[in-house]
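Participant: Predicted model, plus sequence, below.
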Amino acid sequence: MSWVDVVELDQLAVDRGVAAMIGDGHAVAVFRLSDDEVVAVDHVDPFTGVGVLARGIVGSVGDRAVVASPLHKQRFDLRTGDCLDDPDVSVRTWDVTIVDGMVRVADHRRHESAA
């Protein structure tokens, strides 16, 4: 497995996302949550095909950290990729690690989308 440097952790604002291209040509959205966990999901909104999820609204539903698409507001669980508004749709999640303050995303998918 190889890793792609995405952003310095101290440059990643809490509850905000950044978009990055990783080794296999996929755009990912990387988020730093309020508990300092860093997660990554596909950047492309599966409902519209547009790369916007890094600009989505981060929040929670119960104990689930979610991002709402800025276009039509469908919510995606940031840890599993599941869509809370349509159980037949999900986004892929990606392994993330932090090394010497650098957020790195694996160049392979952790969780395949069901769609």
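Facilitator: That came through, no problem.

Participant: make it CA atoms for all contacts and neighbour counts henceforth
Facilitator: OK.

Participant: ok now stretch 101-113, how far from the chain's centre?
Facilitator: 9 Å (CA atoms, centre = their mean, to the nearest Å).

Participant: Straight-line length of stretch 78-95, end to end?
Facilitator: Using CA to CA, to the nearest Å, the end-to-end distance of stretch 78-95 comes to 12 Å.

Participant: buried set for it?
Facilitator: For stretch 78-95, burial by neighbour count (16 or more other CA atoms under 10 Å) applies to 78-84, 89-95.

Participant: for the protein, what's the longest strand?
Facilitator: Taking DSSP state E as the assignment, the strand of the chain that covers the most residues is strand 102-111.

Participant: for comparison:
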Amino acid sequence: MTVHATEAAPARATDTAWTPACPSARLRPDDGVAVLLPGGRQAALFRTRTGELFAVDNIDPFTGAAVLARGIVGDRAGEPTIASPLLKNVFSLRTGRSLDDPAIALDTWPVHDDGTTVRIDTRARTRMEGAP
């Protein structure tokens, strides 16, 4: 499922960067949702079994394919992860860092669920230092 994020009312009056991504009920644990962000970027949005929310690039840097939202959500020594469905490269959902090649990292964004809508802070993108 791909959800198109649109500019709409912010999550809170002072948080103008929070972009609606999908209804809270549609983001099930261990499933991913592809989100088209303003400006044409793609994010892969996840809710883990413990209820944590993560947004990372949807583009697999090893293949260039927009597939990470269809990846396998997992855990490595307590670190929540996503494995690409193509080559099975594994990334930390917290940092975006590849656990297979530390020189590679995905961008990440803060995520918020207000109980009705899951939102991504599109202005607060994080890129790991040293990543291409």
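Facilitator: Arrived safely. What you see is a predicted model, and the numbers here were worked out from it, not measured in a lab.

Participant: what packs against the longest strand of the first structure?
Facilitator: Applying 3 or more CA pairs under 8 Å, 6 or more residues apart in numbering; DSSP states H and E, one finds that strand 102-111 of the first structure contacts strand 3-8, strand 93-99.

Participant: residues in contact with that strand?
Facilitator: Contact partners of strand 102-111 of the first structure, identified using CA atoms under 8 Å, 6 or more residues apart in numbering, comprise 1-9, 22-24, 40, 80-81, 92-98.

Participant: Would you mind listing which of these are buried?
Facilitator: Of the contacts of strand 102-111 of the first structure, these count as buried by 16+ other CA under 10 Å: 3-7, 9, 22, 40, 80-81, 92-97.

Participant: Let me know the closest of these to residue 55 of the first structure.
Facilitator: residue 40 (13.0 Å; CA to CA).

Participant: Show me what the closest one lines up with in the second structure.
Facilitator: The alignment partner of residue 40 of the first structure in the second structure, by TM-score structural alignment, is residue 55.

Participant: helix/strand/coil for its match?
Facilitator: Secondary structure, DSSP: H, G, I helix; E, B strand; the rest coil: residue 55 of the second structure is strand.
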